[in-house]
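[1] Starting from these lines, generate the structure:
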Amino acid sequence: MKRFLHSFRYAAQGIVQAYRSEQNMRVHSVVAVVVLAAAAFFRVPGRDVMLLLLAVTLVLSAELLNTAIEAAVDLASPEIHPLAKAAKDTAAGAVLLTALFAVAAGIYVFYRPVIDWIAGIVS
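    Have a look, this model is predicted:
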């Protein structure tokens, strides 16, 4: 049981390390808070909030994996090498792909509420 509980502590340390070392992790987190606050402001239905939470989780998870891959590659290959670059670029591509999904999910969820809100202001 003690080992099991330690695994949570190690995972939390990894998340904290990513926040401290990676600006993109902090940026994604701030955007996530803004998106979830907007969901509350626009009273987005629960199923749509779940879609937003899925998108946020995917982006943050991809960023954590990207950070881990970059650290492992830097350790294994401190000098510039084409395979090291390929690994890092591919991991960054995974973050980009999940971020694009998150943008699409945001447009899907917020389009109608924002249009309705603007129409209420204009009229």
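
[2] make it CA atoms for all contacts and neighbour counts henceforth
    OK.

[3] ok now the top helix by length along the chain, how far from the chain's centre?
    As assigned by DSSP state H, the longest helix anywhere in the chain is helix 82-122. Distance, stretch centre to chain centre, for helix 82-122: 10 Å (Cα atoms, centre = their mean, to the nearest Å).

[4] tell me what it is packed against?
    helix 46-76 (3 or more Cα pairs under 8 Å, 6 or more residues apart in numbering; DSSP states H and E).

[5] Distance-wise, check A94 relative to S61.
    Distance of A94 to S61, computed by Cα to Cα, to the nearest Å: 10 Å.

[6] Now show me the structure for the sequence below, then we'll compare the two:
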Amino acid sequence: MDNQKFSITDRIKSFKYAFHGIKLFFINDHNGRVHLFAAIIAIGLSFYLKLSALEWIAILGVISAVIVAEILNAAIEKLADVVSPAIHPKIKIVKDLAAAAVLVAAFLAVAVGAIIFIPKLFL
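    This next block holds a predicted model:
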């Protein structure tokens, strides 16, 4: 058990590290930038269409799910490359599973976006 006392300074530092991680993700990860671009489009369209509070919650929820999944995927890939720089069948499975999580989140985001945006744009 950790007996360290609570420290505001340490909590602030942890936020600094987390924001640095977000910055690294969007600077270094091509897929992260693609998802950020899609998120900006979805948010802009949401403002334009004057979504309800529940629609906003759905859109922001799926945007967050996709970005979180992509961040975890990137972290797993980087860790896997350190653990096994050579091609290894089990590492490939780990990377494929992490990528699948992003794909599932992205499919959900597209479905939610379609349910919300298509009626407002075309019906």
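
[7] got the angle for the longest helix of the first structure vs helix 46-76?
    150 degrees (axes from the mean of the first three to the mean of the last three Cα atoms, to 10 degrees).

[8] Helix, strand, or coil at the equivalent of L51 of the second structure over in the first structure?
    With TM-score structural alignment as the criterion, L51 of the second structure lines up with V44 in the first structure. Three-state call for V44 of the first structure (DSSP: H, G, I helix; E, B strand; the rest coil): coil.

[9] wait, what's in contact with A39 of the second structure?
    By Cα atoms under 8 Å, 6 or more residues apart in numbering, the residues touching A39 of the second structure are I63.

[10] Which residue of the second structure sits opposite R9 of the first structure in the alignment?
    Per TM-score structural alignment, R9 of the first structure is aligned with K16.

[11] Oh, that last question was meant for N24 of the first structure, not what I typed.
    Using TM-score structural alignment, N24 of the first structure sits opposite N31 in the second structure.

[12] for T90 of the first structure, same thing?
    Using TM-score structural alignment, the partner of T90 of the first structure in the second structure is L97.

[13] For that match, which residues are in contact?
    Per Cα under 8 Å, 6+ apart, neighbours of L97 of the second structure: none.

[14] Show where stretch 106-122 of the second structure falls in the first structure, residue numbers please.
    Going by TM-score structural alignment: stretch 106-122 of the second structure matches residues 99-115.

[15] Buried by neighbour count: which residues of the matching stretch qualify?
    A99, F101, A102, A105, G106, V109, F110 (16 or more other Cα atoms under 10 Å).

[16] Please list the outside residues in contact with it.
    V35, A39, F42, V44, D48, L51, L52, A55, V56, V59.
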